[in-house]
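*Asks:* following is a predicted model, sequence given first.
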Amino acid sequence: MAIELDHILVPSRDRLASAKLLAHLLGVPWSPTGIGPFAPVYVNDGLTFDFDQWSEPFPLIHYCFRVGEDEFDAILQRIRASGIAYRSAVHGPVDHLIDTAHGGRIVYWNEPDGHQWEMLTVSYARAQ
């Protein structure tokens, strides 16, 4: 069997609000209860993000989603409709632009706990 990532823990100040927001932006289901103390976001059939309530300080983590062109448009529309600031550079200022320098489209945004989310249509991390 190939190795696959099954779930990942996401530390948060408010696990329910954070899980609900990510699920809304991605257009995927979530639950206020899961196994243990987690609020799961069901990213796809094989990956769950388990939001866990932590007190500060906790590490700020970068998460990246590779999506299709149609999903990119739909998610970006939900980001815009939610009034979330986004940018075209990983450490850049909020510019409400889309990076197209890597053969696809990329945007970055931060959620209330400070984690950085990235959405791209073409992976620059590995050869195509």
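*Replies:* Now that the structure is in, tell me what you want to look at. Numbers count the residues shown, from 1 in each chain.
*Asks:* contacts and neighbour counts: CA atoms only from here.
*Replies:* Will do.
*Asks:* show me the contacts for the nearest residue to residue 108 once chain neighbours are set aside.
*Replies:* Nearest residue to residue 108, sequence neighbours excluded (C-alpha to C-alpha, 6 or more residues apart in numbering): residue 118, at 4.4 Å. Counting by C-alpha atoms under 8 Å, 6 or more residues apart in numbering, residue 118 makes contact with 62, 63, 64, 65, 106, 107, 108, 109.
*Asks:* including neighbour count and distance to residue 4, could those residues go into a markdown table?
*Replies:* Below are the contacts of residue 118 laid out as a markdown table (neighbours: other C-alpha atoms under 10 Å; distance: C-alpha to C-alpha, whole Å):
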| residue | neighbour count | distance to residue 4 |
| --- | --- | --- |
| 62 | 14 | 19 |
| 63 | 12 | 16 |
| 64 | 14 | 16 |
| 65 | 15 | 15 |
| 106 | 25 | 24 |
| 107 | 22 | 25 |
| 108 | 25 | 24 |
| 109 | 21 | 26 |
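*Asks:* ok, structure two:
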Amino acid sequence: MPATFNHTIIASKDRQESARFYRDLLEAAEAPSWGPFTNLQLDQGVLLQFAEPPVEIQMQHYAFLLDDELFDRAYERLRERGVTHWADPQMRRPGEINHEHGGRGVYFKDPAGHAVELITRPYL
């Protein structure tokens, strides 16, 4: 069987708040949670697990490929909630989206300070 992506743990200051943020933004399904994890289910069986580590959280980057309709809804939710966002990862174009790779993209921070990217076309 070829390798496929199965799950990742996203360090959170408040795992419930972070899970809610991603669930609402990505329209992700809730999944059974256990132990220190609050879980969400994406397509293809990919699990996002949110946990509160007992150490300082280091910023990570998470990129999600969305169809155009979900991108529109997610971007509108970001704007409605006043989430600061940029068209570029260097954060030099605030309040904009980009049109790279034949699609659209946006960068912002999640409640734990991780860099999140939403794109409508894959890079490759």
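*Replies:* That came in fine, so what should we check first? These figures come from a predicted structure and were not determined experimentally.
*Asks:* sec struct for the residue nearest to residue 108 of the first structure, please.
*Replies:* Using DSSP: H, G, I helix; E, B strand; the rest coil as the criterion, the local structure at residue 118 of the first structure reads strand.
*Asks:* re earlier: for the contacts of residue 118 of the first structure, which ones persist in the second structure?
*Replies:* Contacts conserved in the second structure for the contacts of residue 118 of the first structure, counting by both residues aligned by TM-score structural alignment, their matches' C-alpha atoms under 8 Å: 62, 63, 64, 65, 106, 107, 108, 109.
*Asks:* and these, which is closest to residue 77 of the first structure?
*Replies:* Nearest to residue 77 of the first structure among those, counting by C-alpha to C-alpha, is residue 107 at 12.0 Å.
*Asks:* which residues in the second structure form strands?
*Replies:* Here the second structure has its strands, by DSSP state E, at 7-11, 29-34, 37-41, 47-51, 61-65, 85-86, 105-109, 115-119.
*Asks:* need these in CSV (columns: distance to residue 72 of the second structure).
*Replies:* As requested, the strands of the second structure are exported to CSV (distance: least, C-alpha to C-alpha, whole Å):
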stretch, distance to residue 72 of the second structure
strand 7-11, 24
strand 29-34, 19
strand 37-41, 21
strand 47-51, 22
strand 61-65, 13
strand 85-86, 14
strand 105-109, 11
strand 115-119, 10
